[in-house]
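Chemist: show me how the following folds:
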Amino acid sequence: MIRHHLIFREKSGHLEENIRVPFNAYVHKIVLSDEPILHDHPWNWGTFIISGGYYEHTPEGTFWRGPGSWRTQTSTDLHWLELKENKPCWTLFWHGRRTRVWGFQTSDGWTDYRSFLQNRLESRT
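Modeler: Predicted coordinates:
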């Protein structure tokens, strides 16, 4: 992603600079818990909990992530989120460049998201 800034100088008018920022950031409102299936992401990411919170389920255990907590993860780290009492959670969420396809950890092993969603759709019909 390229950001543009104008830098004014007294004698030379202005100089336009391109500044590369290697991540995206969002204020994110989480309103639903994830399905209880471990998944990963297509990029490295981080989050800071602004308000509310959630339980984060990982292969290492379940952890409460409340206001003021923050963490960073790699694209291959698995988790799923469960809101506390189905109350929304506000976060500042950021991620880097896409490095892979994301997917789900199933009983058959890791499955890319397209195959997982297609299989789920077919099993419901």
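
Chemist: only C-alpha atoms from now on, for both contacts and neighbour counts.
Modeler: Noted.

Chemist: could you point out the helix or strand that follows the helix or strand containing Ala25?
Modeler: Using DSSP states H and E, Ala25 sits in strand 24-30. On the C-terminal side of strand 24-30, the closest following helix or strand by DSSP H and E is strand 45-51.

Chemist: one more, please, to line up against the first structure:
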Amino acid sequence: MNIVWKITAWLASRRRIADWLIERSQHTPYFDIVKSGETYMRRWWLFNPYDHETRKPRHRWCPISIRVHHIMKPDDDRHLHDHPWNARTIILRGSYLEEVAPDSGPHMNGRFRPGLGSLRVRQRGDTARIGYGQFHRITSVSRDGVYTLFISGAHRGTWGFLVGGQKVPWREYLGIKE
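Modeler: Reported below is the predicted structural model:
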């Protein structure tokens, strides 16, 4: 299966195809993420399976969503974070440096210690699986940011931050009341 993703990433990142994916997605904007008054990430839908009102998938048989992300700045949070679903990222333009926790995943049981993870360069044509419970952080992005094709599956839980070897739910970490 990995070879299929590598071929898909190579094709999607060809200049004409990447330009088309980016341009097409910009017809269906999602909300931007703004931190400290600056845009951190712009996002657009390529395929949105969610009902606008309920925010639940319209069809059980199709739990995936596909977006284009323009990551303009590195993550400024002190701790690594995970996502609430399994996902796949394909780098369409630009590059980033990512810190990834070792052995992170639902089975981790607090074994991560900061500084012992790995750094990975992700550049045009690369693809990576991002599993639920896999903690990471983008530490730098190329000058013009990085465009990614982001494919996510069904929700598996909440996202959070890895603090002292334990997952802290995002609202608690950011001090947001429900």
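
Chemist: just give the TM-score of the two.
Modeler: The TM-score (TM-score structural alignment, normalised by the length of the first structure) is 0.74; 104 aligned residues with a Cα RMSD of 2.2 Å.

Chemist: circling back: in the second structure, point out the residues matching the strand holding Ala25 of the first structure.
Modeler: Across the second structure, the stretch matching strand 24-30 of the first structure (TM-score structural alignment) is residues 65-71.

Chemist: which strands or helices does the strand holding Ala25 of the first structure pack on?
Modeler: In terms of contacts (3 or more Cα pairs under 8 Å, 6 or more residues apart in numbering; DSSP states H and E), strand 24-30 of the first structure is packed against strand 89-95.

Chemist: report all helices and strands that the strand it packs on contacts.
Modeler: For strand 89-95 of the first structure, the elements it packs on are strand 24-30, strand 45-51, judged by 3+ Cα pairs under 8 Å, 6+ apart.

Chemist: so the following helix or strand past that strand corresponds to what in the second structure?
Modeler: Using DSSP H and E, the helix or strand that follows strand 89-95 of the first structure in sequence is strand 103-106. Under TM-score structural alignment, the counterpart of strand 103-106 of the first structure in the second structure spans residues 160-163.

Chemist: post-alignment, the matching stretch versus the first structure, mean distance?
Modeler: For stretch 160-163 of the second structure, the mean deviation from the first structure after alignment is 0.6 Å (mean Cα distance after the TM-score superposition for the first structure).

Chemist: in three-state terms, label Arg171 of the second structure for me.
Modeler: Here Arg171 of the second structure is recorded as helix under DSSP: H, G, I helix; E, B strand; the rest coil.
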